[in-house]
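Colleague: got a sequence here, can you build the structure:
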Amino acid sequence: MKSSAAKIQITGLDDLFGGIPAQVAADQIQELSLRELHPFKEHPFHVADDEKMREMAESVAQYGVLVPGIVRPRPEGGYEIIAGHRRSRASELAGKETMPVIVRDMDDDEATIVMVDSNLQREKILPSEKAFAYRMKLEAIKHQGQRTDFTSGPLGQKWSRDAVSANSPDSARQIQRLIRLTELVPCLLDLVDQDKFPLRPAVEVSYIPMDGQELLYNVIENKSFGPPSMEQAKKLRECSERTELTTSLIIDIISDEKPTPLQVTLKNKCLSQYFPKDYTQKQIEEVILSLLETWKYQQKGAVTDGSNS
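Modeller: A predicted model of the protein is given here:
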């Protein structure tokens, strides 16, 4: 395998390998066969064989996995990966047979929270990945809140949102929006991932029943309309709460566009022949506005004279 290890900053291994610190004693780290390692159940993060993965595989081939993964024993045998899915795949691509890991006994809730927090440190994450990851973490925290061995009192909704935002790059409010994306039909969620459907309008659409969402996607896909704006998304949501959405109603709403604001651009080459070279932009703007005011009054005078003739 051709090495491109020079492109990788060794000091940035936390970024390269998922941000899991290796602050453990050497006897806690085990070399386990890759065949014994299994993905986390319903793991919401994609492990893509992209350029980043190829770089990681080249580094693993040359240096090995320098930051161990975290796994837990499975009742049926083997180990479930909590943190280290990309490292496991990179090891496989690098031709390794084993990977260093830390084995920990965790219940489902603890494992889910660690899995989500470790993956959220990645550089690039799709909105859909964050959405389902945050929902999994929220459900785990709420479940813990119902257990007396984790908390002495009930877990309120606001407390839950704040707890989810701990160790996360997003605010509690943003997390709430992202979790709403899990209520979108997959085809609309794909548009969000492709940066074709902004987050805030998508959140509004997530409150529309599934059949209405599918109709909206068909209109976007087959009628050559763009996704709804924030104002249009709110109208769609309001209409869906009063009546059943139809294709014609959706088209009426998302085709109701505001007029595009008039913009005039004057190039420097055109302006330079009318103004001294030492004039600032502010001075030029003041002169142009003054001339336009004069022109406006002249036009009013011409209209008045014409009406009196």
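Colleague: every contact and neighbour count from this point should use C-alpha atoms.
Modeller: OK.
Colleague: what about Val164, how many residues nearby?
Modeller: Per other C-alpha atoms under 10 Å, the neighbour tally for Val164 reads 27.
Colleague: which SS class is it?
Modeller: Here Val164 is helix, with the state taken from DSSP: H, G, I helix; E, B strand; the rest coil.
Colleague: now name the helix or strand holding the closest residue to it other than its chain neighbours.
Modeller: Among residues not flanking Val164 along the chain, Leu138 sits closest, at 5.9 Å (C-alpha to C-alpha, 6 or more residues apart in numbering). With secondary structure defined by DSSP states H and E, Leu138 is part of helix 127-145.
Colleague: on contacts alone, who are the packing partners of that helix?
Modeller: helix 108-119, helix 157-165, helix 172-180, helix 186-193 (3 or more C-alpha pairs under 8 Å, 6 or more residues apart in numbering; DSSP states H and E).
Colleague: to compare against the first, here's another:
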Amino acid sequence: MARKVNVGAMVAHDVFKLDTSPMQVVQIPLEQLIVNEHNFFTVEDVQELADDITLNGLYSPLTVCAAGEGKYRIVAGHRRRKALELLGRKDAPCIVKTYDGEDSEMVALIQSNLTSRELTYYEKMQAVVLLEKALRSMKERGVELPGRLRDHLAEQVSESASAVHRMQYIHKNLSPALLDALRREQIGESVADELAHSPKKVQEEFEQRLARGETVRTQDVKAARDKPTVSDGVVDAFLLRHIAKGHEAALYRVLHDRQRMAAIQLIPEIKSALHFYGYQGFTSEGVWFDLNGSGLEVKKPFQGKLSWSQIVQRLRGMVESGKIAPPADEPAPEAQALRQLDEQMQQAVAELPQVNGNGHVCVTGLNPYGVCGSAQCCGQPYACCMACPEPCNIHCGYLPKPQPAPVWHPYPDEKPEEGQTVLTLSRNNYNRGNYAAYVYRAGGWYLPEFPDDGLMTVDVRWWSAELPPEEGSK
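Modeller: As a prediction, the model looks like this:
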């Protein structure tokens, strides 16, 4: 017939005494007290305990059980034994108990530590796991535990049932190396939980990070878990075949022309280039994917998720590597812009207009608004200051003096002379190409009007070397 027990009394060892004689404290030599092989609690840093024993004496005796050959196995008091040894004591006061099974002894060992010290998360988790194992063993021996086992565990470790469930999940699903990292407090409870919910490959990645001494945060684990767990080549091949196919020209124009823009800013343009309206289903090859408002989810041939920002980054990498190339009949945007600028400048020099009216369009396109303000206010019969040989105080500033069709040099592969004023082609977040005249000095670009303190932050890609250095430049 099953025995009904009070769990609290059971853990307090009362139901496990086979002898009914009063408990007696006996002095046992320290050399006869052996460590319990099931003890997982930390026994380091006992100096403070030793100091307290020196001042106030030992508050309670150790609890032990006979281990044969004159030895006694410690059930409660591993730190006390070590502190006494540190103090040079030869023996320790002990209460010798007898337990009716290994599971009963395990419960006693765990409970004595739960009530006498502050535990780490790892120690509390181990207590839950081993206490559960011991209580299940007792149930098999006929000890009846009313109610849910998890509720009993929660009561013993002073945690909620959900917290106990979390500990059980972490212990079951975390790799041995990461469990050891939790024990050594390299990672905390939240990181351990995120890793326990991650696939084996992600856990292996963070084992390596921890081995290199890196600090791991929960957001790092989430980011690694959300990215595809297959090679970049497989992901790129999938995007090329099932996402980018048929849209290469449009994707190239968007990504090549705006390669400096943040990925999130490019999302609307990428969606437009893909004619995105959302798709879910199987392709003719049996590949399942879902391209929706939040990104891309694939379940075959690999399992993974990509946000729209990640899609943009991967497509941008394909453009840079040449996997997404410009159409054969269309030159690259930079080459096209430079060719157009050359043609317009040659026209400005060779074909002088007969009239100069208000609102005249700047033939070089140097004005950001397409209208040359200098030409509107000037009485000379030229469309642009580029073609005018006369010095004046309303010169547009883009070109200090008339020049022939320029020769363009890539920057920074080729650099102007120190102090030289040149026409530059640069990039920004708003224009495909931005043309301006700058003075090159000490590796930086300065406004001609302020050659000493007019340092500009510009992304120069090309420059024309037709303008000579200014006299007296440094």
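Colleague: and the residue nearest to Val164 of structure 1, what's its match in structure 2?
Modeller: When structure 2 is aligned by TM-score structural alignment, the residue opposite Leu138 of structure 1 is Glu132.
Colleague: ok, its match touching Leu153?
Modeller: Yes: at 6.9 Å, Glu132 of structure 2 and Leu153 qualify as touching, with contact defined as C-alpha atoms under 8 Å.
Colleague: wait, Lys63 of structure 2 touches Tyr72, no?
Modeller: Careful, residue 63 of structure 2 is Thr and not Lys. No: with contact defined as C-alpha under 8 Å, Thr63 of structure 2 does not reach Tyr72; the gap is 9.5 Å.
Colleague: element containing the counterpart of Gln208 of structure 2 in structure 1, please.
Modeller: Matched across to structure 1, Gln208 of structure 2 falls on Asn218, judged by TM-score structural alignment. Using DSSP H and E, Asn218 of structure 1 sits within helix 210-222.
Colleague: that helix vs structure 2, average offset?
Modeller: Here the mean offset of helix 210-222 of structure 1 against structure 2 after fitting is 3.6 Å, by mean C-alpha distance after the TM-score superposition for structure 1.
Colleague: what do we get in structure 2 for Thr98 of structure 1?
Modeller: By TM-score structural alignment, Thr98 of structure 1 lines up with Asp91.
Colleague: tell me who's in contact with Gln280 of structure 2.
Modeller: 288-292 (C-alpha atoms under 8 Å, 6 or more residues apart in numbering).
Colleague: check which residues of the helix or strand harbouring it are buried.
Modeller: If you go by DSSP H and E, Gln280 of structure 2 is part of strand 279-282. Residues of strand 279-282 of structure 2 classed as buried by neighbour count (16 or more other C-alpha atoms under 10 Å): none.
Colleague: that strand maps to which residues in structure 1?
Modeller: Under TM-score structural alignment, there's no match for strand 279-282 of structure 2.
Colleague: residue contacts, Leu138 of structure 1?
Modeller: Leu138 of structure 1 sits in contact with 160-161, 164, where contact means C-alpha under 8 Å, 6+ apart.
Colleague: want to throw these into a markdown table with distance to Tyr297 of structure 1?
Modeller: As requested, the contacts of Leu138 of structure 1 are arranged in a markdown table below (distance: C-alpha to C-alpha, whole Å):
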| residue | distance to Tyr297 of structure 1 |
| --- | --- |
| Ser160 | 62 |
| Arg161 | 59 |
| Val164 | 61 |
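Colleague: return the member of these nearest to Leu120 of structure 1.
Modeller: Val164 (11.7 Å; C-alpha to C-alpha).
Colleague: in structure 2, what residue corresponds to the closest one?
Modeller: Using TM-score structural alignment, Val164 of structure 1 lines up with Leu153 in structure 2.
Colleague: please verify my assumption that Glu31 of structure 1 contacts Glu97.
Modeller: No: in this structure Glu31 of structure 1 lies outside contact range of Glu97 using C-alpha under 8 Å: 9.5 Å.
Colleague: looking at the contacts of Gln280 of structure 2, which are in strands?
Modeller: Judged by DSSP state E, the contacts of Gln280 of structure 2 include 288-292 as members of strands.
Colleague: quick one, strands of the stretch 1-150 of structure 1?
Modeller: 29-33, 37-38, 69-73, 79-83, 98-103 (DSSP state E, counting those that start in this stretch).
Colleague: which of the ones you listed is buried the deepest?
Modeller: strand 79-83 (a mean of 25; mean count of other C-alpha atoms under 10 Å).
Colleague: against structure 2, where does that strand fall?
Modeller: The aligned range for strand 79-83 of structure 1 is 72-76, by TM-score structural alignment.
Colleague: average distance between the matching stretch and structure 1?
Modeller: Averaged out, stretch 72-76 of structure 2 is 0.9 Å away (mean C-alpha distance after the TM-score superposition for structure 1).
Colleague: which other residues reach whichever helix or strand comes after the helix holding Asn218 of structure 1?
Modeller: Next helix or strand after helix 210-222 of structure 1 toward the C-terminus (DSSP H and E): helix 230-242. Helix 230-242 of structure 1 has contacts (C-alpha under 8 Å, 6+ apart) with 200-202, 204-205, 207-209, 212, 245, 250, 253-254.
Colleague: can you rerun that using 6 Å?
Modeller: Here helix 230-242 of structure 1 makes contact (C-alpha atoms under 6 Å, 6 or more residues apart in numbering) with 201, 204-205, 208, 254.
Colleague: Throw the helices and strands packed on helix 127-145 of structure 1 into a markdown table and include distance to Ala233 of structure 1, thanks.
Modeller: Shown next, in a markdown table, are those (distance: least, C-alpha to C-alpha, whole Å):
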| stretch | distance to Ala233 of structure 1 |
| --- | --- |
| helix 108-119 | 30 |
| helix 157-165 | 25 |
| helix 172-180 | 14 |
| helix 186-193 | 13 |
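Colleague: which of the ones you listed is buried the deepest?
Modeller: Among these, ranked by average contacts under mean count of other C-alpha under 10 Å, first place goes to helix 108-119 (a mean of 20).
Colleague: other SSEs contacting it?
Modeller: helix 127-145 (3 or more C-alpha pairs under 6 Å, 6 or more residues apart in numbering; DSSP states H and E).
Colleague: try it again at 10 Å.
Modeller: For helix 108-119 of structure 1, the elements it packs on are strand 69-73, strand 79-83, helix 85-93, helix 127-145, helix 157-165, judged by 3 or more C-alpha pairs under 10 Å, 6 or more residues apart in numbering; DSSP states H and E.
Colleague: please say which position in structure 2 Asp305 of structure 1 maps to.
Modeller: So, by TM-score structural alignment, Asp305 of structure 1 is left unmatched.
Colleague: quickly note the distance from the counterpart of Leu189 of structure 1 in structure 2 to Gln203 of structure 2.
Modeller: Matched by TM-score structural alignment, Leu189 of structure 1 corresponds to Leu179 in structure 2. Computed as C-alpha to C-alpha, to the nearest Å, the Leu179 of structure 2 to Gln203 of structure 2 distance reads 11 Å.
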